[in-house]
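Chemist: Make a model of this:
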Amino acid sequence: MTDFMTTVPLPDRLAHEKFGQLTYLERVADSPAISMFFHGLGLDATDYQEYLETHDTHGIAVSLAGYAPGHADPLPPVPASRHVEMVADFVEWIGRENPHKRIILIGFSLGADLVLQLAEHWTAAPVRRCPPVAGVLLLDPNVNQSTMTISRLFASADRRDPTSALKELVGLANDQAVFRSLCSYALKITSKDFGQVHQLATDMIHYWDPAGYDQFGARVTRVAEVADVVKVVLSADYEEHLDGMRNAVRRHGLNLANVELAITGLGHFDLIENDFLSRELKSIG
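Modeler: Here you go, the predicted model:
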């Protein structure tokens, strides 16, 4: 496999590895926990590289199959269900290789939805071996199709030439800070096989109901069954959804001591900034 990190020199303390069709960055450290990071739609492990470089803790950032920048090792479009199976196998393997370390799962946007699906995968059949999960941090998970503006845009795009969709993406900006974030995001999408992005966007839209919060409540309940601590952190755009999300959590028998929902004044992509991640991971230990 071509090393997709060749254009981004890695410090000696980071290793680029492969697990089946997944690739990942790992910083090994003698810490009691392993933080495992899952990226958003069209992103990859390098979005967490700064965190891995600047924290002397054991951390692993995963790139989903087919998401290596530069179209390295091209694959046919991988469906979401297959991603879930591969990531479940990987997390279980990490647990077996590190039996004395707690596992913390961190998912951003589509990566948060992936963690929801992992919990469903592990709780659907008792024979599946769920590793001990000490904590889960969900950053801007979807709650229904109304929160899936970018996924809808990419699912409806021309998978062979997404230029029009990328222009429309940048046009969503309502201020300069958001414009900068969306331009950076659009540039990153151009380094991907858009067929993979299109596939996952389409699959994830089908994963959510058009409206309502009951699915979210049920899915967070599954996460609470496999993790000791669950925290959901939301960007400012989620303000209108917060009450509905909290009520759905309560209806499914959880209280806010079991699952913490917190809203910030930050933008969507600010949730994976190094300083913010540092504070949130300290809060779930």
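Chemist: alpha carbons only for contacts and neighbour counts from here, please
Modeler: Will do.
Chemist: Could you work out the end-to-end span of stretch 93-102 for me?
Modeler: This stretch, stretch 93-102, spans 13 Å end to end (C-alpha to C-alpha, to the nearest Å).
Chemist: what residue is smack in the middle of the protein?
Modeler: For the chain, the residue nearest the mean C-alpha position is residue 111 (1.7 Å; C-alpha atoms, centre = their mean).
Chemist: If you count contacts, what does the helix or strand where it lies end up packed against?
Modeler: Using DSSP states H and E, residue 111 sits in helix 110-124. Contacts defined by 3 or more C-alpha pairs under 8 Å, 6 or more residues apart in numbering; DSSP states H and E place helix 110-124 against strand 33-38, helix 80-97, strand 102-108, strand 133-139, helix 214-226.
Chemist: that older thread, touching, the residue nearest to the centre of the chain and residue 38? I think so.
Modeler: Yes: with contact defined as C-alpha atoms under 8 Å, residue 111 counts as touching residue 38 (4.8 Å).
Chemist: Give me the residues contacting stretch 164-178.
Modeler: For stretch 164-178, contacts defined as C-alpha atoms under 8 Å, 6 or more residues apart in numbering pick out 150, 153, 154, 157, 179, 182, 183, 186, 267.
Chemist: May I have the distance across that stretch, first residue to last?
Modeler: 19 Å.
Chemist: in it, what counts as buried?
Modeler: By neighbour count on 16 or more other C-alpha atoms under 10 Å, the buried set for stretch 164-178 is 165, 166, 169, 170, 178.
Chemist: thinking again about what came up before, of the helices and strands packed on helix 110-124, which is nearest residue 281?
Modeler: strand 133-139 (7.7 Å; C-alpha to C-alpha).
Chemist: Return the distance of the residue nearest to the centre of the chain relative to residue 157.
Modeler: Distance from residue 111 to residue 157, by C-alpha to C-alpha: 21 Å.
Chemist: could you pull out the strands for the stretch 151-285 of the chain?
Modeler: Using DSSP state E, counting those that start in this stretch, the strands found in the stretch 151-285 of the chain span residues 227-234, 259-263.
Chemist: Sequence B follows; please return its structure for comparison with A:
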Amino acid sequence: MSSTMTESAAKEWNLERATESKTLAFLLPGLGLDANDFRPYMNIAREHTAALTLFGFNADEAGDERYRPVGLTTHVELVNGALNSLRRKYPQKKMVLIGFSTGADMVIRLGEFWQAHPTRDPRVSAILLLDPNINHSSMVVSGAFATMNPSHPLAELKEVARIPQSLTEFQNMSEYLHKISKKNLAHIQRHAEDWWNYWEDDGRYDLFFQRIGRLHGMNPRIRVLFSVHYDRHFNEIYARARRQNMGHVFGLRRYDHFELLNDRLLADEVAKVRAVPVSPRL
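Modeler: I've put the predicted structure just below:
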């Protein structure tokens, strides 16, 4: 089994660790994060893995004026292009699509794109969503960035640093802010604003369940995992999911939001979603 990690600016997916596994896990990071946040999992994964850095979120390109912020529609096109490039390169491998935070939102948005453009569907075998947004109530950080002034970000970054309610949350948030402060915050602001407009107001779940229902209809091999931050929402979400015969799709783990990127937890959750009974489509 090969375990070499490669990265190249010429590749749409940025970071890859090839193995002989018949499964290829494609990883999408959260707001302002990048492929490197998945390195710990990729280093231990049995699966062939590839991780994407979204357009504009490379720290090395933060000062490059050629990279202007683009809208969500363009991001979806670029991500789907990367997925289909991998599909052409590895046509026999089963692809597991994994999204964290707004990366999970991107997977949800891709489901809408595939429904509208079925010939561009890369034939994903399974889907794992880690802390997707449900409505504006879950968008504490991205909501703050949606209205920030990228030219004078310090005040907004300080406010976000006040959000944590525990030492663990503070440590994780501090690491997150350290990472994204090195990047072009205009890209982060535009991306956050687009996601804010994508979701509905606090207390409403209609769009979330419509979108998850669409994904589940396209691919029953799906798992949605929430962190402890969704504790107050989970009973209502689970009850509604059961009424729609999707209760088995949802899970809650007593971890902080950023701890869902833990390598062992990710490996465990990927194994679970791969173990869901195969549908006829697969």
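Chemist: hmm, back to that, quick check, nearest of the buried residues of stretch 164-178 of structure 1 to residue 12 of structure 1?
Modeler: Ranked by distance to residue 12 of structure 1 (C-alpha to C-alpha), the buried residues of stretch 164-178 of structure 1 are led by residue 178 at 33.7 Å.
Chemist: what residue of structure 2 takes the place of the closest one?
Modeler: Taking TM-score structural alignment, residue 178 of structure 1 has residue 169 as its aligned residue in structure 2.
Chemist: any idea what the residue nearest to the centre of structure 1 aligns with in structure 2?
Modeler: Matched by TM-score structural alignment, residue 111 of structure 1 corresponds to residue 103 in structure 2.
Chemist: Hmm, that match is touching residue 30, no?
Modeler: Yes: counting by C-alpha under 8 Å, residue 30 is a contact partner of residue 103 of structure 2 at 4.8 Å.
Chemist: coming back round to it: okay, the helices and strands packed on helix 110-124 of structure 1 in CSV with mean neighbour count and distance to residue 256 of structure 1 next?
Modeler: Shown next, in CSV, are those (neighbours: other C-alpha atoms under 10 Å; distance: least, C-alpha to C-alpha, whole Å):
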stretch, mean neighbour count, distance to residue 256 of structure 1
strand 33-38, 24, 23
helix 80-97, 17, 27
strand 102-108, 23, 19
strand 133-139, 25, 14
helix 214-226, 20, 11
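Chemist: so which of those gets nearest residue 235 of structure 1?
Modeler: strand 133-139 (8.1 Å).
Chemist: so that closest one matches what in structure 2?
Modeler: Under the criterion TM-score structural alignment, strand 133-139 of structure 1 matches residues 124-130.
Chemist: can you list contacts of the matching stretch?
Modeler: 94-101, 104, 107, 219-227, 260, 269-270, 273-274, 282.
Chemist: So residue 22 of structure 2 versus residue 265 of structure 2, what's the distance?
Modeler: Counting by C-alpha to C-alpha - residue 22 of structure 2 and residue 265 of structure 2 are separated by 21 Å.
Chemist: swap in residue 107 of structure 2?
Modeler: Plainly put, residue 107 of structure 2 is 20 Å away from residue 265 of structure 2 if you go by C-alpha to C-alpha.
Chemist: and if you look at residue 105 of structure 2?
Modeler: Distance check for residue 105 of structure 2 against residue 265 of structure 2: by C-alpha to C-alpha, it reads 20 Å.
Chemist: now residue 168 of structure 2
Modeler: Separation of residue 168 of structure 2 from residue 265 of structure 2 (C-alpha to C-alpha) stands at 17 Å.
Chemist: so can I have CSV of the contacts of stretch 164-178 of structure 1 showing neighbour count and distance to residue 125 of structure 1?
Modeler: CSV is the format used below for the contacts of stretch 164-178 of structure 1 (neighbours: other C-alpha atoms under 10 Å; distance: C-alpha to C-alpha, whole Å):
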residue, neighbour count, distance to residue 125 of structure 1
150, 15, 32
153, 18, 34
154, 24, 33
157, 17, 36
179, 16, 44
182, 20, 40
183, 17, 42
186, 18, 39
267, 15, 37
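Chemist: Return the member of these nearest to residue 216 of structure 1.
Modeler: So of the contacts of stretch 164-178 of structure 1, ranked by how close each gets to residue 216 of structure 1 (C-alpha to C-alpha), first place is residue 150, at 18.9 Å.
Chemist: What is the aligned counterpart of the closest one in structure 2?
Modeler: With TM-score structural alignment as the criterion, residue 150 of structure 1 matches residue 141.
Chemist: Residue range in structure 1 corresponding to stretch 32-40 of structure 2, please.
Modeler: Counting by TM-score structural alignment, stretch 32-40 of structure 2 corresponds to residues 42-50.
Chemist: Check the offset of that stretch from the chain's centre.
Modeler: The chain centre lies 10 Å from the centre of stretch 42-50 of structure 1; the measure is C-alpha atoms, centre = their mean, to the nearest Å.
Chemist: what's the answer for stretch 47-55 of structure 2, then?
Modeler: 11 Å.
Chemist: How about stretch 238-255 of structure 1?
Modeler: 21 Å.
Chemist: again with stretch 125-145 of structure 1
Modeler: 11 Å.
Chemist: again, but for stretch 22-38 of structure 1
Modeler: 14 Å.
Chemist: next one: stretch 113-129 of structure 1
Modeler: Per C-alpha atoms, centre = their mean, the centroid offset for stretch 113-129 of structure 1 relative to its chain is 15 Å.
Chemist: Pull the contacting residues for the residue opposite residue 85 of structure 2 in structure 1 once aligned.
Modeler: Taking TM-score structural alignment, residue 85 of structure 2 has residue 93 as its aligned residue in structure 1. By C-alpha under 8 Å, 6+ apart, the contact set of residue 93 of structure 1 is empty.
Chemist: Then residue 36 of structure 1?
Modeler: The contact partners of residue 36 of structure 1, by C-alpha under 8 Å, 6+ apart, come to 59, 60, 61, 62, 103, 104, 105, 106.
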